[in-house]
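**Student:** Sequence plus predicted model, see below.
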Amino acid sequence: MSSYGLAAKLALEKAFRENRAVIWGCFVADRDSEGLHIFTYFKGREWQELGQLLPPRNLPAPHFHDPVLGIISGGLALEETKNFLMGHAVSPELITYRRKTIPRFSGNHAVLVVGAGALGNFVGLGLAFSGFSNLTFMDPDVVEPTNLNRQIFFYEAVGQNKAAALAERLNQHYQTRACGLVGYFGEDTDLTPYNIIIDCVDNFETRVILSEKAKEHGKMLISGGTGVAAGQMITYDPDLDGSTPAELLGLPEIVRQRGSGSYDRNRLSCISQPNPAVVMTNQIVAGLMVDACRQLLAGRRPPNLFYENAAIMR
């Protein structure tokens, strides 16, 4: 992930001569936009575009860095590494993410993150890196040993409530003023104290309630979901009067067809999920969610994004 041209050239030269692979990532920025590139090089991929992506400076010099773009690029690079080592197809194209430059803003916005599992862990990390300090996490579940492979802040926290443990770790490492609420998000949850809501839950029923409450109270909402190899990030801005995430995904109808008796909260914790999402998908989608949060607070409308690690265009 070096920003120095000489290091990148040496790595590519070594890979060419020794028939090795290089998973290469870099940040890009100009006057009004910022973003990242990820590319997997191995012998035979000497593309013309590769030379255009090499950093312009050979030796160390001041360069652009953004911690949230770092979370996204790190997840994408790890996904490419996993696919290459396991003999799966890597991206046949340059992976690119780019958006307009985000102005600096106050980190005093009150943020409610509903769900403190794998997605919530990486969202919390991204918010802390971005300077948000007034954070509230809500989750009824406790940390289980099976969570530890992808819920990065829960080392030595087995048996503790997830929301409380995550808030404690962020306060300890990043000097945030985070707090944890033990419980479920429901129709009686008070949204008055919060400027923006981030949905990291693992069930459709709660997602529907989150969308309905955000629309009712005029709150910005960012909804993210992940599977083993795919995920999505959808936003709602009440000032634009668009569809909510639940409406866009057709979740109210799905929940209605299931019936009121099909959802058992006590059994739907992460420990019982048959296909828990792997760490890279959560890292990528969480980074996109935090970046969307910053864009919404800057008065912009980020696009809804869908990610699949096996797609030709990620």
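**Tutor:** The structure has been received and is ready for your questions.
**Student:** use CA for all of it now, contacts and neighbours both
**Tutor:** Fine.
**Student:** Could you find the closest non-adjacent residue to residue 133?
**Tutor:** Leaving aside its sequence neighbours, residue 133 sits nearest to residue 176 (C-alpha to C-alpha, 6 or more residues apart in numbering; 4.3 Å).
**Student:** Helix, strand, or coil at residue 192?
**Tutor:** coil (DSSP: H, G, I helix; E, B strand; the rest coil).
**Student:** how near is residue 131 to residue 298?
**Tutor:** For residue 131, the distance to residue 298 (C-alpha to C-alpha, to the nearest Å) stands at 14 Å.
**Student:** re earlier: give the contact list for the residue nearest to residue 133.
**Tutor:** Neighbour list for residue 176: 128, 132, 133, 134, 135, 170 [criterion: C-alpha atoms under 8 Å, 6 or more residues apart in numbering].
**Student:** Where does it sit: helix, strand or coil?
**Tutor:** Under three-state DSSP, residue 176 falls in the coil class.
**Student:** Now for residue 281, how many residues are close by?
**Tutor:** 29 (other C-alpha atoms under 10 Å).
**Student:** helix, strand or coil for it?
**Tutor:** From three-state DSSP, the assignment for residue 281 is helix.
**Student:** Touching, it and residue 228? I think so.
**Tutor:** Yes - counting by C-alpha atoms under 8 Å, residue 281 touches residue 228, with 7.0 Å between them.
**Student:** Residues contacting the host helix or strand of residue 123, please?
**Tutor:** According to DSSP states H and E, residue 123 maps onto helix 118-129. In this structure, residues lying in contact with helix 118-129 by C-alpha under 8 Å, 6+ apart are 67-68, 71, 113-114, 133, 147, 150-153, 166, 170, 174, 176, 200, 224-226, 279, 282-283, 285-287, 289-290.
**Student:** alright, now check it against this:
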Amino acid sequence: MSVSTALHNLPSGMTSRAWNVVVVGAGGTGSALLPNLARLHHAMLELGHPGGIDCTVLDDDTVSETNVGRQGFYPNDVGQYKASLIVNRLNLLMGTRWEARTQRLASADRLTCDLVVGCVDTRTARKTILGAAKRGKVRYYLDCGNETDRGQVILGEVGVRGPDRLPHVGDLFPDLLNPRGDAVDVAPSCSMADALAKQSLVINQAIAVQAFNLLWTLFRTGTLSYSGVFVNLQAGRTNPLPIDPAAWARFGYDAAKCVPPSRKKSSA
């Protein structure tokens, strides 16, 4: 049976000024997504958008030797801050005026932006992002999460209420915001081979491409018929999340009541 989908429309204000975007995390997925955001910024301006993207990147981590080759960094980058490296590089090459903050998003912080993009690898960090978005003024939360060879990209609305609101990752998968689910072994990998045993070399790029395409579609067409994508590299499969209350209900989310489910795990 086919699923009947509705369309989500880009807010009119985002067509007349720069998109204020905050990216949390400049590691695996963040370092893959940020150059794509710069391409999107350039395309927006070329197509007549008045401001493109005004981006701020938050990450307090530095480049390690095991990041080289797996993330968007090079041997000469080792020891330097990831956020500063990427932002300075893009500002030089693409003419952007983006900002890097070599700090971690704190649990008491407030975010004010059109879109916050989470490129983090723990449930604790994801919960912190959503909390900061709720305390501040944020329209969209784009979650880019992954495990070894699978993950999800989910665009949701935070500062909006009503049955037409796009549910965010916490609405659909509250387990992904539960710090108890974080892995006990958080020690850094001592070699690239060790790191690749824990995570596919391709997964960050795969997630970044899906996020890039979702944002490009939202800008170029002004609408979306889906608000997320589930990626499974082992099976060679991607599945969209339609903008449809019936599809959301399969994850336990009641759009009519706008009430998140009590429990649900991602099936990405």
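**Tutor:** Everything's here; your move. None of these values were measured; they are calculated from a predicted model.
**Student:** any idea what the residue nearest to residue 133 of the first structure aligns with in the second structure?
**Tutor:** With TM-score structural alignment as the criterion, residue 176 of the first structure lines up with residue 96 in the second structure.
**Student:** what about its match, distance to residue 164 of the second structure?
**Tutor:** 34 Å.
**Student:** Over to residue 94 of the second structure?
**Tutor:** With distances taken as C-alpha to C-alpha, residue 94 of the second structure is found 36 Å from residue 164 of the second structure.
**Student:** what about the two, which has more around it?
**Tutor:** The neighbour count for residue 94 of the second structure versus residue 164, taken as other C-alpha under 10 Å, is higher for residue 164 (17 against 14).
**Student:** Residue 127 of the second structure is in contact with residue 180, isn't it?
**Tutor:** No - applying C-alpha under 8 Å as the test, residue 127 of the second structure and residue 180 come out as separate, 11.5 Å apart.
**Student:** what's the neighbour count on residue 74 of the second structure?
**Tutor:** Other residues near residue 74 of the second structure number 14, with proximity taken as other C-alpha under 10 Å.
**Student:** Repeat that for residue 179 of the first structure.
**Tutor:** Neighbour count of residue 179 of the first structure, defined by other C-alpha under 10 Å: 20.
**Student:** Same question for residue 237 of the second structure.
**Tutor:** Residues lying near residue 237 of the second structure (other C-alpha under 10 Å) number 11.
**Student:** residues contacting it?
**Tutor:** With contact set as C-alpha under 8 Å, 6+ apart, residue 237 of the second structure has these partners: residue 231.
**Student:** same check, this time on residue 222 of the second structure
**Tutor:** 9, 10.
**Student:** Distance check, it against residue 9 of the second structure.
**Tutor:** Residue 222 of the second structure is 6 Å from residue 9 of the second structure, by C-alpha to C-alpha.
**Student:** Please apply the same query to residue 206 of the second structure.
**Tutor:** Using C-alpha to C-alpha, residue 206 of the second structure is found at 25 Å from residue 9 of the second structure.
**Student:** did I read that right, residue 109 of the second structure in a helix?
**Tutor:** No - judged by three-state DSSP, residue 109 of the second structure forms no part of a helix; its state is coil.
**Student:** What is the neighbour count of the equivalent of it over in the first structure?
**Tutor:** Structural alignment (TM-score structural alignment) places residue 109 of the second structure against residue 189 in the first structure. Applying other C-alpha under 10 Å, we find 12 residues neighbouring residue 189 of the first structure.
**Student:** Could you give the number of residues near the counterpart of residue 27 of the second structure in the first structure?
**Tutor:** Alignment note (TM-score structural alignment): residue 27 of the second structure maps to residue 117 of the first structure. Neighbourhood size, residue 117 of the first structure [other C-alpha under 10 Å]: 29.
**Student:** do the same with the one 5 residues further on
**Tutor:** Using other C-alpha under 10 Å, residue 122 of the first structure is surrounded by 26 other residues.
**Student:** separation between it and residue 274 of the first structure?
**Tutor:** 21 Å.
**Student:** would JSON lines of the contacts of residue 176 of the first structure with neighbour count, distance to residue 17 of the first structure and secondary structure be doable?
**Tutor:** Shown next, in JSON lines, are the contacts of residue 176 of the first structure (neighbours: other C-alpha atoms under 10 Å; distance: C-alpha to C-alpha, whole Å; DSSP: H, G, I helix; E, B strand; the rest coil):
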{"residue": "128", "neighbour count": "25", "distance to residue 17 of the first structure": "42", "secondary structure": "helix"}
{"residue": "132", "neighbour count": "23", "distance to residue 17 of the first structure": "46", "secondary structure": "coil"}
{"residue": "133", "neighbour count": "22", "distance to residue 17 of the first structure": "48", "secondary structure": "coil"}
{"residue": "134", "neighbour count": "18", "distance to residue 17 of the first structure": "51", "secondary structure": "coil"}
{"residue": "135", "neighbour count": "24", "distance to residue 17 of the first structure": "50", "secondary structure": "strand"}
{"residue": "170", "neighbour count": "22", "distance to residue 17 of the first structure": "44", "secondary structure": "helix"}
